[in-house]
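S.K.: My questions concern the predicted model and sequence given below.
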Amino acid sequence: MPRLGQPSEPDPEPGREDVRRAPRGRTEPVDRLFRGALRGSGALVLLIMLLVGLFLTYRAFQALEVAGGSFLTTSAWEPDSHHFGIAAVLTGTVLIGVTAISIAVPLALGTALYISEYAPRKLKRTLVSLVDLMAAVPSVVFGLWGAFFLQGHVVGLSRWIATYFSWFPLFKVDGADPRDPLQTVTVYTSSTFIAGIVVALMVTPIACSVMRETFSQAPAGEREGALALGATRWGAIRAVVLPYGLGGVIGGTMLGLGRALGETIAVYMIISPVFAVQPHILQNGANSVSALIALRYGSASDFGMSALMAAGLALFLMTLVVNFIASSIAARGRSGTGTEA
C-alpha cells in the first residue's frame, strides 16, 4: 500500500512476468587481458600435447606398419629382425603401477585424513610442507635408495609372502622353495614388488595432496552437526568427510596411477629386465615401457628407434587416458556444494 502523498505504482501489464536481470558490470581491460592469457595458456597446453602425439605417431609409423596388430601381442623385443612387441613390457608397466597404487593409496588416505582432521593447527603447515617436499625429491634418489637400501630389507618380506600366500598366482615364485633355508635370496631381488614400493613412495604425495584438498572442503556445518548429535570424530569423518571427498580419493588414486605408469629412472635402476610376460610380482625380473626406452635408446638403429617411439606412443596414450579420467573425477569432487551452515 503506497504511503500518503506518494503516487501509486502502475499495475504491471496482464500476462507479463517480472524477469530478474543479471547486473551488467563493465569489463576492465586488465580483466580481458587476464582472461585471454588464461585461454591462451590452456590452448597452448592442448597444442603441445597434440604436437607430442603427432610427433610420436609420425616417428612410430614405420614400426607400426611392419608389426601391425602383433605389436600388442608379442613379448620379444628384436626390432632389427622385425620381431617385436610390447606385451611383456606393457604387462610389467601395469603390474608395477597397480602394486604402487595399492601401497600408496592407504598411505595417502591416512596421511590426508590426519593432516586435515587430527593434526594440531601449528603442526599442519609443517606436515603439508613435508609431504609437498617429498614430491620434489628426484627420481634417481628414490632409485638409489631402493636399489642399495630397501631391496636388502624387503627380501625377507617377499620371502614371507611367498611362503604363506603362494597359492595366489601373483605371489607365486617359480623354481624356488620359500621354506628352504638355503634358498638363495636373489630370486626375490629386482622384482616388480620392490619397484612398486619405490614408485609408491613417489606417487603418495600427489595422491595425498588431492585427497587433503578435497577433505578440507567438506562442509563444516554438516561436520559440526554430526558431532552435536553425538557422533565421534571418526563417526563424523565416516559420515561427512569421506562421502564428500570420495571424488578426491578416486581422482588422487588415478593421478597417482598415471604417474606410476610413466616412472622411468627409479624402475630402471631396480628391475632386472626380462622380455617375457612375468605375472609373479615377487619373482626376480620385470620390465616396463619407460625402462625399455631408457635401456635401448642409446643402441637402437633407425628402425629400432621407430619401434621405441611406438612403445612411447602406447605409454603416452595410456597415461593420457588415465590422467584425463583422474582430472575429470577430481574436478567433479572439488565442485561439490559444500556450503557452511
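M.R.: Yes, it's here. Numbers count the residues shown, from 1 in each chain.

S.K.: okay, CA-based contacts and neighbour counts for the rest of this
M.R.: Will do.

S.K.: tell me which residues of the strand or helix carrying residue 107 are tucked away?
M.R.: Secondary structure assignment for residue 107, by DSSP states H and E: helix 87-113. For helix 87-113, a neighbour-count test (16 or more other Cα atoms under 10 Å) marks 87-105, 107-109, 111-113 as buried.

S.K.: how long is stretch 287-306 end to end?
M.R.: End-to-end distance for stretch 287-306: 19 Å, by Cα to Cα, to the nearest Å.

S.K.: can you check stretch 163-170 too?
M.R.: So stretch 163-170: terminal residues 13 Å apart, Cα to Cα.

S.K.: so how far is that stretch off the chain centroid?
M.R.: 27 Å (Cα atoms, centre = their mean, to the nearest Å).

S.K.: and if you look at stretch 164-177?
M.R.: Using Cα atoms, centre = their mean, the offset of stretch 164-177 from its chain centre is 28 Å.

S.K.: Next: stretch 235-249.
M.R.: The answer for stretch 235-249 is 20 Å, by Cα atoms, centre = their mean.

S.K.: And for stretch 224-242?
M.R.: With Cα atoms, centre = their mean, you get 29 Å for stretch 224-242.

S.K.: Would you mind pulling the contact partners of it?
M.R.: Among residues not part of stretch 224-242, those counted as contacts by Cα atoms under 8 Å, 6 or more residues apart in numbering are 215, 218, 219, 222, 223.

S.K.: let's see 7 Å
M.R.: 215, 218, 222, 223 (Cα atoms under 7 Å, 6 or more residues apart in numbering).

S.K.: Of those - the most surrounded one?
M.R.: Tallying neighbours with other Cα atoms under 10 Å puts residue 215 at the head of the contacts of stretch 224-242, with 26 neighbours.

S.K.: take a look at this one as well, against the first:
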Amino acid sequence: MPRSLELYRLRRRPPMEKSVDGGFRILAIVLASLVAIVLLAILIVVFWGSLDSMGRYGWSFLVTSNWNPVKDEYGAFTAIYGTLLTSLLALLIAVPLGVGTAIFITENIIPLRIRTLIGLMVELLAAIPSVVLGLWAIFVMEPFIRPFLEVLHNTLGWLPFFSTDPMGPGITPAVLILVVMILPIITAISRDSLNQVPMKLRQAAYGVGTTRWGAILNVMLPAAISGIVGGVMLALGRAMGETMAVTMIIGNSNTFSWSLLAPGNTISAMLANQFGEADGSQVSSLMYAAFILMILTLAVNLLAQWLVKRLSLKY
C-alpha cells in the first residue's frame, strides 16, 4: 500500500469533511433517483394515455396498417415497419463509414493537421440542426439521388423492394439523411474508444511482426469493440427517435409498401404530424404508438448494455 494512502487512512478526518462527503453522497443519490423518477413518470403517462386504444385494438394495432380517423380505425404497422427499416438500414451504412473514419483519424495515415481538421468537421456535422438537414435533404439530396433511384427501379423493379417509381420523398432519402445524422455519433465514440487502447498492445503487435492493418484488425478493434458497440447502439436509438428531418423527407404515408422507393412513415414522424390536431380516440392511438416507440428504445438500450458487458468480458 502506498505510504500516502496509509497516512490518509490513519489521520483523523474533521467533522466538516465528513459532512461534505455525506452531503455529496446524498445529493448524488437524489439526482440519480430524480432521473429514474422522470423516466418512470413519462412511461406511466404515455401508458395511461394509451389504455383506451390498448383495450379497443389490442395486439391488432401492431399488425394492421389502417389509419383512418374518420372511421375510427387505427393500426401502426406501417409506422413500426418504417421506424425499424430506416434505422437498421441507416445503421448498416453508417457503421462501416463511422468506424472507418475513426480509424483514419486515429492512425498516422495522414498528417496530424489534416486529421484534426477532419475530426472537427465530423463534430460540426453533429451540431447542424435536424430541420436544416431536412431542408437540405428536400432541395439537394433527394433531387441528386433520384436518377440513381430511377436506374435501380428500371433494372431491379421486379423485386418488391424496388417496385415503385421514385417520385420524391420516400424511405431511401430518409435512410440517407439518418446516415448523415448518426455518422458523427459512431465516429466520435469509435475514435475515443480507439484512442483509449493502451499503446503497449499496439507495440506488442508490431513486436511480433504484424502489419499496420493486422494490428488494427486483430488488436485495436477487438480491444475497443465494447465502446464501439455502445456507440453503435446509441446511434440506433437516435435513429429510431429522430423526428424532424425524417418527417420532412419520408413522405408521411400510412399506406404499407415493401418498396424502399415508396413514401413511408415512422412513429416519430406520425406523432409530429398528427398529435397537434388529434382528438378523441386518435390521441389514445398516438399515445399507444409512442408507448411502442419507448419500449423499442428501451429494448435497444438493454441490448446495448448486454452486448457491451459481454464484449468487455470477452476482450
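M.R.: That came through fine. Please read all numbers here as calculations on a predicted model, not as lab measurements.

S.K.: TM-score for the pair, please.
M.R.: Superposed pair, TM-score by TM-score structural alignment, normalised by the length of the second structure: 0.87. Supporting alignment: 303 aligned residues with a Cα RMSD of 2.5 Å.

S.K.: Check the mean deviation of the helix holding residue 107 of the first structure from the second structure.
M.R.: After superposition onto the second structure, helix 87-113 of the first structure sits on average 1.1 Å from its aligned residues (mean Cα distance after the TM-score superposition for the first structure).

S.K.: From residue 83 of the first structure, how far off is the residue most central in space within the first structure?
M.R.: Centroid check for the first structure by Cα atoms, centre = their mean gives residue 256 as the closest residue, at 1.9 Å. For residue 256 of the first structure, the distance to residue 83 of the first structure (Cα to Cα) stands at 33 Å.

S.K.: would you list every one of the helices in the stretch 1-150 of the second structure?
M.R.: Here the stretch 1-150 of the second structure has its helices, by DSSP state H, counting those that start in this stretch, at 3-10, 15-49, 51-57, 60-63, 77-106, 112-127, 130-136, 142-156.

S.K.: Pick the most buried one from these.
M.R.: Compared across these, helix 77-106 shows the largest average neighbour count, a mean of 21 (mean count of other Cα atoms under 10 Å).

S.K.: in the first structure, what residues pair with that one?
M.R.: Mapping helix 77-106 of the second structure onto the first structure (TM-score structural alignment) gives residues 87-116.

S.K.: circling back to that earlier point, and what about the residue nearest to the centre of the first structure, helix, strand or coil?
M.R.: When classified by DSSP: H, G, I helix; E, B strand; the rest coil, residue 256 of the first structure comes out as helix.

S.K.: I'd assumed residue 202 was in contact with it.
M.R.: No - contact between residue 256 of the first structure and residue 202 fails when scored by Cα atoms under 7 Å: they sit 8.8 Å apart.

S.K.: Mutual contacts of those two, please.
M.R.: Counting by Cα under 7 Å, 6+ apart, no residue touches both residue 256 of the first structure and residue 202.

S.K.: Include distance to residue 309 of the second structure when you put the helices of the stretch 1-150 of the second structure into JSON lines, please.
M.R.: Listed next are the helices of the stretch 1-150 of the second structure as JSON lines, based on distance: least, Cα to Cα, whole Å:
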{"stretch": "helix 3-10", "distance to residue 309 of the second structure": "31"}
{"stretch": "helix 15-49", "distance to residue 309 of the second structure": "21"}
{"stretch": "helix 51-57", "distance to residue 309 of the second structure": "35"}
{"stretch": "helix 60-63", "distance to residue 309 of the second structure": "31"}
{"stretch": "helix 77-106", "distance to residue 309 of the second structure": "20"}
{"stretch": "helix 112-127", "distance to residue 309 of the second structure": "27"}
{"stretch": "helix 130-136", "distance to residue 309 of the second structure": "32"}
{"stretch": "helix 142-156", "distance to residue 309 of the second structure": "40"}
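
S.K.: Can you tell me the residue that sits opposite residue 193 of the first structure in the second structure?
M.R.: With TM-score structural alignment as the criterion, residue 193 of the first structure pairs with residue 172.

S.K.: ugh, wrong one, residue 261 of the first structure
M.R.: Looks like residue 261 of the first structure aligns to residue 240 there (TM-score structural alignment).

S.K.: Tell me which residue of the second structure matches up with residue 35 of the first structure.
M.R.: Under the alignment (TM-score structural alignment), residue 35 of the first structure pairs with residue 25 in the second structure.

S.K.: which residues does that match contact?
M.R.: By Cα under 7 Å, 6+ apart, residue 25 of the second structure lies in contact with nothing.

S.K.: Could you check how far it is from residue 263 of the second structure?
M.R.: Counting by Cα to Cα - residue 25 of the second structure and residue 263 of the second structure are separated by 52 Å.

S.K.: just residue 183 of the second structure next, same as before
M.R.: 23 Å.

S.K.: for residue 72 of the second structure, same thing?
M.R.: Applying Cα to Cα to residue 72 of the second structure and residue 263 of the second structure gives a distance of 23 Å.

S.K.: which one of the two has more residues nearby?
M.R.: Each of residue 72 of the second structure and residue 263 has its neighbours counted (other Cα under 10 Å); residue 263 has more, 26 against 12.

S.K.: Thanks a lot, see you next time.
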